[in-house]
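Please work out how this folds:
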Amino acid sequence: MMITMLRRSSRPARTASLAAIAALSLTLAGCGHGADSQSSSTKDGGSSSSPSATAEPAVWPLTGLPLKGSAPTHPPVVVKIDNTVASEPQEGLGKADLITEELVEGGLTRLAVFFDTRIPELVGPVRSMRASDIGIVKPVHGVVVTSGAAAVTIGRLKAAGVNFKSNDGGASGFYRDSSRHAPYNLMMHLRDLVKTLKPASSTKPYLQWSTDGAFAGTEPATSISARFGGGHTTQWSFQGGKYVNTNSNADPKGRFRPNTVIAVRVGIKSAGYLDPAGNFVPESITTGSGNAWIFHDGKALKGTWSKVGPSAIWRFKDASGKAVRIPAGHTWIEVMPTDDKGGNLSYQ
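The predicted structure is shown next:
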């Protein structure tokens, strides 16, 4: 069945946009994942237009789930959110489509939280972006929402063509919550910002999605532990058909519960500067290849990942070299250090 990645745009060059989208079509087995339809998306923000009656069934770029009804005109929005206990409670995660977790200084982590199908009113606390975000955001041409960044990082993201909206740059929607402590008190009224964004052009899929529900994992994986150095470990438990981050900094009612957790092991290099406390600032190398684990339906599949450039999507293969598609749904990607001293992964 031909599944076409569509994003509605109010730009005049509609014919050219559709041609570009058609070139990005995926041939996937099955007829969709009706149980988790994103039909409620327009309720949570974003103007939209109806899909063509003659178009092939469309799917959301960040979930692979069927698009029913209208699609937003805004591009995917990627909010950089703190992931330490100082961020409690994190806001907005429960309405995300996809989240990646990346290493920052001190062995701690930061989240890149992708919103497309639903735009929450409140997100945060918003923190600074990193050079690691170039390869994480560019595949879907997302707009990064950030407090700011080091000068060298801003220069690199601009050179890479990454669009970002920052508090330092005076973007709409930011405010300081007086009940929180700085710098963990910068919050964002995300819908206010989205109203200011230019209409979206075509967006390719973030992952190679499968809509038939098939998954070749065989090893039990109802408990996962992803350790990012000595500073942070993300723990997962398979409950009720989804994975639950048991040590999340979000309120239990507002947590992101992915259908799939992916762990990729990547190289780490210096980002080219030290933080204000003099700590090494790591940069995750998300191009090339490495080991990968895919967790879905309480099972694990070990294989490899590859990504040929910052704008390329993540691709996965199993141990035999066969391409692996990711089950359609919500996904969390752990971007972990390759060095075992810096990051360990265990599951059972």
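
C-alpha only now, for contacts and for neighbours.
OK.

what's the helix or strand containing residue 238 packed up against?
Residue 238 is part of strand 232-239, with elements assigned from DSSP states H and E. Secondary-structure packing of strand 232-239 (3 or more C-alpha pairs under 8 Å, 6 or more residues apart in numbering; DSSP states H and E): strand 223-228, strand 242-245.

any idea where the strands of the stretch 1-150 of the chain begin and end?
According to DSSP state E, counting those that start in this stretch, the stretch 1-150 of the chain carries its strands in the segments 2-5, 26-27, 48-49, 58-59, 71-72, 77-82, 98-103, 109-115, 122-123, 143-146.

what residues are up against the closest residue to residue 92 other than its chain neighbours?
Among residues not flanking residue 92 along the chain, residue 123 sits closest, at 4.6 Å (C-alpha to C-alpha, 6 or more residues apart in numbering). Residues near residue 123 by C-alpha atoms under 8 Å, 6 or more residues apart in numbering: 79, 90, 91, 92, 93, 187, 188, 189, 190.

I have a second one here; can you model it like the first so I can compare?
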Amino acid sequence: MSAKSEKRPATAAVVMLFVTLALAASGCEGGDGSAPPTGTRTPSPSTPSVPPAHVLAVKIDNVAPARPPTGLENADIVYVERVEAGLSRILAAYSSQLPPVVGPVRSARESDLELLRQFGRPTLAFSGAQSKLLPVIAAAPVKALPPGKAPKGAYFRGGDRAAPHNLYLRPKRAVPDVPGVNAATYAGFSFGPEPAGGKPTATYGVRYPAARFAFTWSAQRRQWLVTMDGTPSRTSAGRPLGAPTVVVQYVRVRPSKFRDRGGNTTPYTETVGSGTAIVLRDSKAYKAAWKRPTATSGTTFTTAGGTRLAFAPGQVWIVYAAR
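Here you go, the predicted structure:
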């Protein structure tokens, strides 16, 4: 069965306690004649209470043979991190809705565990891990969901590409009870109108040792369109891949004690602490400071004056870059 053959689900019912600000952005027609997919519900700043978190995090392959991804446009948050040999991998967080299929699914890393602590006890879908890391994952406060522990039919191999880049997840068979709350609610992000200031910016780039990203503002789609390794990114349906807000978060990336099969040391991305960031939204780049005091805390982004920096409604990309 091919991932492309799966049918898209009907739009999920809107949770009354939350304002679906993302729907306003979907009224802008894209350059290809289609409305840009919002795919998420944006938290309301006036929400009096928030249901307990139940986030599904999926580790997604991001090398050239694994592209285009399936279901990534429906994630609430897309985290991009560096892995062995200077390549990149994606951790996508789903909580407001579940697409029919996500993938291709690949292996987990140690730094995923620290990153996910902010979501309570999330489900982590992954295809495996370095053997010495498996006991660490088992002891972590996550619900580990590799294929061997998943319900029947939750994973399948697609026929559109070669292994190992063809393992896909049917999220609704794995985690049917997500709360309908944007994962950004638990991550500590703030959403609201366009902030004052900012530098008009057309494109912003990030380089890893063996991967590169560019984010280009599209006034038609009201999104930062993603380019990976010099090629414009697309969804599995052929639409441009982009997000209203992209955060380039400068962090410490250090060697971990783990290595891959080729002997390459696995990088560890430190997401607890503080540092600087660039926030891209509404055709501008904003200098920001980030702070995450503990692993169980969310991350706050503030302006030079100490004001919380509001993100645009919709999906958020967090790209971790070495400082």
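
returning to that earlier point: looking at the contacts of residue 123 of structure 1, which is nearest residue 347 of structure 1?
Nearest to residue 347 of structure 1 among the contacts of residue 123 of structure 1 is residue 93, at 23.9 Å by C-alpha to C-alpha.

still on that earlier bit, just give me the match in structure 2 for the residue nearest to residue 92 of structure 1.
Applying TM-score structural alignment, one finds that residue 123 of structure 1 aligns to residue 102 in structure 2.

related to what we said a few turns ago, please tabulate the strands of the stretch 1-150 of structure 1 in a markdown table, including the columns distance to residue 345 of structure 1.
Listed next are these as a markdown table, based on distance: least, C-alpha to C-alpha, whole Å:
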| stretch | distance to residue 345 of structure 1 |
| --- | --- |
| strand 2-5 | 33 |
| strand 26-27 | 31 |
| strand 48-49 | 41 |
| strand 58-59 | 32 |
| strand 71-72 | 37 |
| strand 77-82 | 22 |
| strand 98-103 | 14 |
| strand 109-115 | 15 |
| strand 122-123 | 29 |
| strand 143-146 | 28 |
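
Which residues are in contact with the residue nearest to the spatial centre of structure 2?
The geometric centre of structure 2, computed from its C-alpha atoms, lies nearest to residue 78 (C-alpha atoms, centre = their mean), at 1.1 Å. Neighbour list for residue 78 of structure 2: 72, 90, 91, 92, 93, 315, 316, 317, 318 [criterion: C-alpha under 8 Å, 6+ apart].

and in structure 1, which of those residues remain?
Compared against structure 1 with both residues aligned by TM-score structural alignment, their matches' C-alpha atoms under 8 Å, the contacts of residue 78 of structure 2 retain 90, 91, 92, 93, 316, 317, 318.

Serialize these to a markdown table and add fields for neighbour count and distance to residue 292 of structure 2.
Shown next, in a markdown table, are those (neighbours: other C-alpha atoms under 10 Å; distance: C-alpha to C-alpha, whole Å):
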| residue | neighbour count | distance to residue 292 of structure 2 |
| --- | --- | --- |
| 90 | 23 | 20 |
| 91 | 27 | 18 |
| 92 | 26 | 19 |
| 93 | 26 | 18 |
| 316 | 24 | 17 |
| 317 | 22 | 17 |
| 318 | 19 | 14 |
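
Show me the helices in structure 2, by range?
Counting by DSSP state H, the segments of structure 2 that form helices are 22-25, 110-116, 134-139, 171-174, 184-187.

hang on, the earlier thing: restricted to buried residues, select the contacts of residue 123 of structure 1 in PyMOL.
Buried residues within the contacts of residue 123 of structure 1, by 16 or more other C-alpha atoms under 10 Å, are selected in PyMOL with:
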select buried, resi 79+90+91+92+93+187+188+189+190
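
buried set for stretch 97-116 of structure 1?
By neighbour count on 16+ other C-alpha under 10 Å, the buried set for stretch 97-116 of structure 1 is 97-105, 107-116.

for stretch 203-218 of structure 2, same thing?
Buried residues in stretch 203-218 of structure 2, counted by 16+ other C-alpha under 10 Å: 203, 204, 207, 208, 211, 212, 213, 214, 215, 216, 217, 218.
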